[in-house]
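1. here's a sequence, model it:
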Amino acid sequence: MSPPLRKHAGANRRHLEAGGLPVLPALPLKNLKPIFLDFDDSMDPAAWARRIWWVSNGIGGYAAGAITGMNSCRSHGLLAAALDPPAGRVLMLSKFEETLVAAPRGRYELSVNRHPGTFHPEGHRYLVQFRLDPWPTFLYRIGGILLEKWVFMLPGENATVVGYALHAAPGPVRLNLRPLIPLRPLDRLTTERVADPPKCVERPGEVTIESPEVPVPLVLHHSAEWVESAPCWVRGVVYPEDRFSPGAREDLWSFGELVHLLRVGEAVAVVASTGRQGTAEPAFHQRRVENTLTVAARLQDPPGAGTLAARLSWSAEQFLVRKKPLDERLFLQGAAPTGPPAGREALIALPGLLLATGRQEPARAVLETLAREVKDGLVPVRFSEEGCFPEYDSADTSLWFIWAVWHYWKSTRDLKFIRKSLLLPMEEIIQGYLDGTLFGIGMEEDGLVVLPDETLPLTWMDAWEPGKTRSAPGCAVTPRNGCPVEINALWYCALKIMETLEEEMGRRRAATFHRLAHLVQGRFQQVFVSPTGAVYDRVLEGLQDPSHRPNALIAAGLPFTPFSKEQAARVLADAERELLTPFGLRTLSPKDGRYQGRCAGNLKAQAQAMHQGTVWSWLMGPYVSTVLKVRRLTRSVQSDLKGRIGFFLEQMERRHLGIVPALFDGDAPHAPRAGAGAEAAAAGMLLKGIQEAKLRERA
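-> Modelled structure (predicted):
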């Protein structure tokens, strides 16, 4: 059989810079600065294990890994497919072990794996540049050979394209690709199964791999000259940044190698999917993805004119997921790329991530999707990974829903949509809290909302210790039963929002909401504010909890707050003194004996630290809102906020590759938590802060 025709590199066959590397591509969004990192052969792969790239397909699937070519945790891989979009993810393809063979005797392994006590192969020695935009791109130089690798996903499909282009070489080279295949759910690990390996079927231009562990096959479309059958297990691959268990190990199976012959100016690609039909020609898929990115850019209007606003706005698209490409139901992932669709985090993110960036239609769709799921006055806090079923164990998500509707109205003045699609769910929420709803959540006679069960973490501080089984978690780490301060501030805010919207609609219930809000504010002042002006974090059976946490700041930053301006100023000063860091706010003061300055170790250790000192980046949003309430938008305040918010740009470029991680250590230098991906709430709150502080031309 004659070898297949070789296609020229197309979009990847660009002019070379003076240094011999392809020129950086133009990006479709104004002010979006390309992120790229240069390396030499002294690069330490361990030091870069937390620099993560990721791409998504809009239905919950993704590809992700470290910029060195190594997978740092068990959820990393080239194809994590959403079998029940936008959830039900399984890891189909971990990576390709790439070997470049050049005359006369050169054999160069480009991949990187961590094994106990060592790295093998050591392909990072040949990596000279990593580029994040418009998709993750790796440039390798070996003497006179320059090879480019890129990764992107096809929109709306569980399909990843991995391409290679040869830009320079003394002569033809051979590129061998050995796929490492896990075929498992995201949270599990595979071990060698000698008696029952996956089943492999080879056809022209296609290799299909099946396993009883997953219901669909992995299909590799390729243009290789031949397939070299050499089944084997790669044993003991270590995931140093694994969220479940740092240092976890896995065995990965391979059927053999896809062997390609490349000449200068040619490109090849492998399309890994769950069964799509189509070409493996790289330029065709590049044009399709480029068109999708261009359309997405046209629908954006970042709130600031600088690179931070553009980068945050650009990242927003990857949080949006649907059940299928044209489905009206739209979800936001709270933690991307591995998190399931979210409720609380989606609503906290919505004003900045969608409204501040000009995405009014997606904002409507997200609100409408969540409104349809209201049950007994509760909005889902999240959707399950298996089956995408709504889960309701939250006392604040429903109140954040009303807060998000308020921001939607302030941004669009679209009362017609609110009256038609959101008003009844909002009224159901209020009635649910008045009557009492699931988990015992409800308002007492004095007007305050009470959470009776100390075993259930129903606020945003919802960490559990891991239990003995996967389905039975252990105890709540940060009990906040009783009357939490931010829950009751959100309750007051929700009542004031309902009062205002009812007035705008000319409805008679506005007076009822006004009286109820007045009752709540009066009791709030009596219960949460001490005679000295200190604010309690929660009240339980008459006992006040003086723990210094950021929850009072959340309360102070709401559009309607039960605090006076003087009380909000006290809350702000206390937070700046003990909680504020460059990356967000600590969840507990370092002066508290329970404070834990590092969020590391196994799941239990991470859970114990998560709300006991760990920094959450989304809390910069309430901080900015409170600053503007207390100090007003003066030039001095604007300059200070410009510095604080702008600090994230450098971190996004160098440390986090365009994402805002959710969690950082409370202690300096505030390292991000192992395995932490991008957080929608953090990106959204930064965008909201840019808009509120009017940092146009500045951020």
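
2. switch to C-alpha atoms for all contacts and neighbour counts from now on
-> Noted.

3. count the neighbours of Ser42 for me.
-> By other CA atoms under 10 Å, the residues close to Ser42 number 9.

4. with adjacent residues omitted, what lies nearest to it?
-> Arg125 (7.0 Å; CA to CA, 6 or more residues apart in numbering).

5. isn't the one you found right up against Asp40?
-> Yes - counting by CA atoms under 8 Å, Arg125 does reach Asp40; the two are 7.1 Å apart.

6. neighbour count winner among those two?
-> Legend: neighbour count by other CA under 10 Å for Arg125 and Asp40, higher for Arg125 (22 against 13).

7. compare with the first, here's sequence two:
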Amino acid sequence: MISFGKDVVSNLKIALRKEWLLTNGLGGYASSTVIGCNTRRHHGLLVVPAGTSDDPGRKAVLLSKFEEVLQVGNNAYKISTNKYPKTVHPQGYLLIQEFTLSPFPRMVFMMEDIILEKEVFMPQGINAVVITYRIFPADRDVNFIISPLVAFREAGMLIEPHSDDYDLKMKNGKGFTMFHPEPELPPLYLYYPDDITFVTGGCWYHNFEYDTDKNTEKEFAEDLFDAGYFMAVLKSKTEFSLIASSEELPAGFDAGEERMRELKRLNSIREKCGSQTDWNEFMLMKAAESFISQERTPVEGFSGRSSIVSGYHWGSESKRDAMMAMTGLLISTGKKEECEKEFVRAVPLLRESIVSENPTGSNNDLVADAVEACLWMINSSYHYSSEFSGCAFIKDNLFGIFKEIISFLTGAGISSGIKMDTDGLLVSHRRKTDVPYHSLCSGVEGSAPKYGKEIEVQSLWYNALRIMEKYSKEYGVDGGSYSALADRVSQSIVSQFWYANGSYLCDFVSDWGQDTSFTSNQIFAVALPFTALPMDKAERVVEVVHRHLLFAFGLRCCGEINRYIYAGDHDHPSESLFAEKVMLRPWTLAAFIDAYLYVKGYSRVALVKANMILEPLLLHLNDAGLGYISECFDADKPNSPEGCIAHALSLAEVLRIKKKIDKLLMSSSTI
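-> Here you go, the predicted model:
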């Protein structure tokens, strides 16, 4: 359980940094801060998928929040909190006694002798959110007024000024009111009990300010529309729920039953944890479910297809990220069937991106990522074969396509310019403006374009060849070509990338020679299941990365000596790139631990040390996105979390490496 008392919730600066997030398995979510004050445009009580053919990952904020007033006798208590220019109003956060996430976000308010609990949860598989209020004691007359503030906009946008006669296109039904002012977005249904009255009306609330957007130099102010208000006269009733949905709910929908169903689902996740008392593992396992989104159509219901959402509050699908995250999200959590579905869905798209001269699917399956994604897919398939008994699935569904892709890369290469060179290494002849590892580590858009041979790609390439060699032996086919090529790649990596003067691996090699930048990319030469390096060089790589690049929340992408990296022409360094901010990526910490354990022989001492390295990220579960791992951290003190508050790859790798450490510790008997 995550819990904060008055020391946190009454401190505005601290409270606004802590955000909760609920998801519904469809890509929709509800999210705000622990005091209910929205600090970013992506916050909202109901945010739902609103994809189009041009933008399939688009989401819409339908219901931003509720404004609530509790009237006790002659006193009116406004329990919401909003930021306006130079002021906070109302200051409901001062009435909050406690916030808990156990497992749903819950705020406890106190006014005189009245205690009010507000709880939010999302049913799975429905674009709906349930807000439940509980009032104690129930022996006094209490009037409760709740006003829905609606947005009806894309999650990444802000509302432009509207006229005062804004038409919500409202329709009333039995127990609900529906609004549909924007035809290109889903409608909003508000359901309420029979003994609660909804009074239509409406006015604009002007100049809400979103601090997080403001701090990231985005537009940060907007107006929200008050669609009316609910009036509840509470005498003997101590609990009621309001439901917001983007669809008409089926007859007999019961919020209490849905809550119990969700609790049972979460309890089943807890039962799968290695230890029933390991709260960190439970939070990671629970959060992992949030990134698996089911596809549903209005007519047919669930299609059976799922996808991996790369992050919240933004982020759609990235095949490369999905392949990298599969091991943590699906394989280590025992989701064999879901993993197989993701393989089957991704393989033809990635194959087309590489083999086809006119690849499609450019929205999220970027051609520039295709080779790396395929190599990560082969790596994930290795973890799949290790985790689940039997290998028929890989043999029947993946092995043939893996062979085709590798054959293509070793032959003509793709027209956009990536193929195997005579030394066995993969060489790229295209200007890569989205280099996978530099851009992920630095956070700088379009950083470090590369031409030539990258160490991380060669490491993945060697690893894939050894995996294919292993599969060939298991399936009774000749794998000699993979073995011979892997030997050649290993020799080329050592001879071309090893920088003797610094005793580390160069970042990449091109016609200009070695780029001797000291970067974290070299850790993949040791971290993957198969390494091309002899042990002495592997130990040296881990040693220098540990000494110069290891920080609490991830690996720094480069050392201080390489603070400025090359961009554009290789003989003209661009000081604007990289000069402002360097990021730490949590998922790189897992790669480092893999490498560290390998060179230390998986000793118990090394495993204990690995746990210590991981500890700061586990503590981070109680900060920023509560129960999640952030996308990145500022490399400079105080290492502020940035980017998505819930990042699939970050969480997947932390979960994977934690489970690996725990499993090895259980089986270890010597120090």
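
8. TM value for the aligned chains?
-> TM-score of the superposed chains, computed with TM-score structural alignment, normalised by the length of the second structure, equals 0.89; 641 aligned residues with a CA RMSD of 3.0 Å.

9. what about the helices in the stretch 251-400 of the first structure?
-> Listed in chain order, the helices of the stretch 251-400 of the first structure (DSSP state H, counting those that start in this stretch) span residues 282-298, 307-316, 344-350, 360-371, 397-412.

10. average offset between the fourth one and the second structure?
-> For helix 360-371 of the first structure, the mean distance to aligned residues of the second structure following superposition is 2.0 Å (mean CA distance after the TM-score superposition for the first structure).

11. with the third one instead?
-> Helix 344-350 of the first structure: mean distance to aligned residues in the second structure after superposition is 2.1 Å, counting by mean CA distance after the TM-score superposition for the first structure.

12. pretty sure Arg644 of the first structure is touching Gly584, no?
-> No - Arg644 of the first structure lies out of contact with Gly584 (CA under 8 Å); the separation is 9.5 Å.

13. ok, these two, which is more surrounded?
-> Neighbour count, other CA under 10 Å: between Arg644 of the first structure and Gly584, Gly584 has more, with 26 against 17.

14. map that one across to the second structure for me.
-> Using TM-score structural alignment, the equivalent of Gly584 of the first structure in the second structure is Gly554.

15. do Phe417 of the first structure as well
-> Counting by TM-score structural alignment, Phe417 of the first structure corresponds to Phe393 in the second structure.

16. let me see the contact set for its match.
-> Contacts of Phe393 of the second structure were listed using CA atoms under 8 Å, 6 or more residues apart in numbering, and they are Glu340.

17. what's in contact with stretch 254-273 of the second structure?
-> Stretch 254-273 of the second structure is contacted by residues Phe121, Pro123, Gln124, Val130, Ser241, Ile243, Gln276, Glu281, Phe282, Met285, Lys286 when judged by CA under 8 Å, 6+ apart.

18. quick revisit: what's the helix or strand for the match of Phe417 of the first structure?
-> If you go by DSSP states H and E, Phe393 of the second structure is part of helix 392-397.

19. with the first structure overlaid, how far apart is that helix on average?
-> Helix 392-397 of the second structure versus its aligned partner: 0.9 Å mean (mean CA distance after the TM-score superposition for the first structure).

20. and for the residue nearest to Gly171 of the first structure when sequence neighbours are not counted, the neighbour number?
-> Counting by CA to CA, 6+ apart, the nearest residue to Gly171 of the first structure once its immediate chain neighbours are dropped is Arg263, at 6.8 Å. Look at Arg263 of the first structure: counted by other CA under 10 Å, it has 18 neighbours.

21. correct me if wrong: Arg263 of the first structure contacts Pro172.
-> Yes - Arg263 of the first structure lies in contact with Pro172 (CA under 8 Å); the separation is 4.6 Å.

22. where along the stretch 151-300 of the first structure do the strands fall?
-> Counting by DSSP state E, counting those that start in this stretch, the stretch 151-300 of the first structure has strands at residues 159-168, 173-180, 184-185, 199-203, 206-210, 218-221, 226-239, 248-262, 266-273.

23. what's next to the third one, contact-wise?
-> The set of residues external to strand 184-185 of the first structure that reach it, using CA under 8 Å, 6+ apart, is Arg89, Val90, Leu91, Met92, Thr190, Glu213, Val214.
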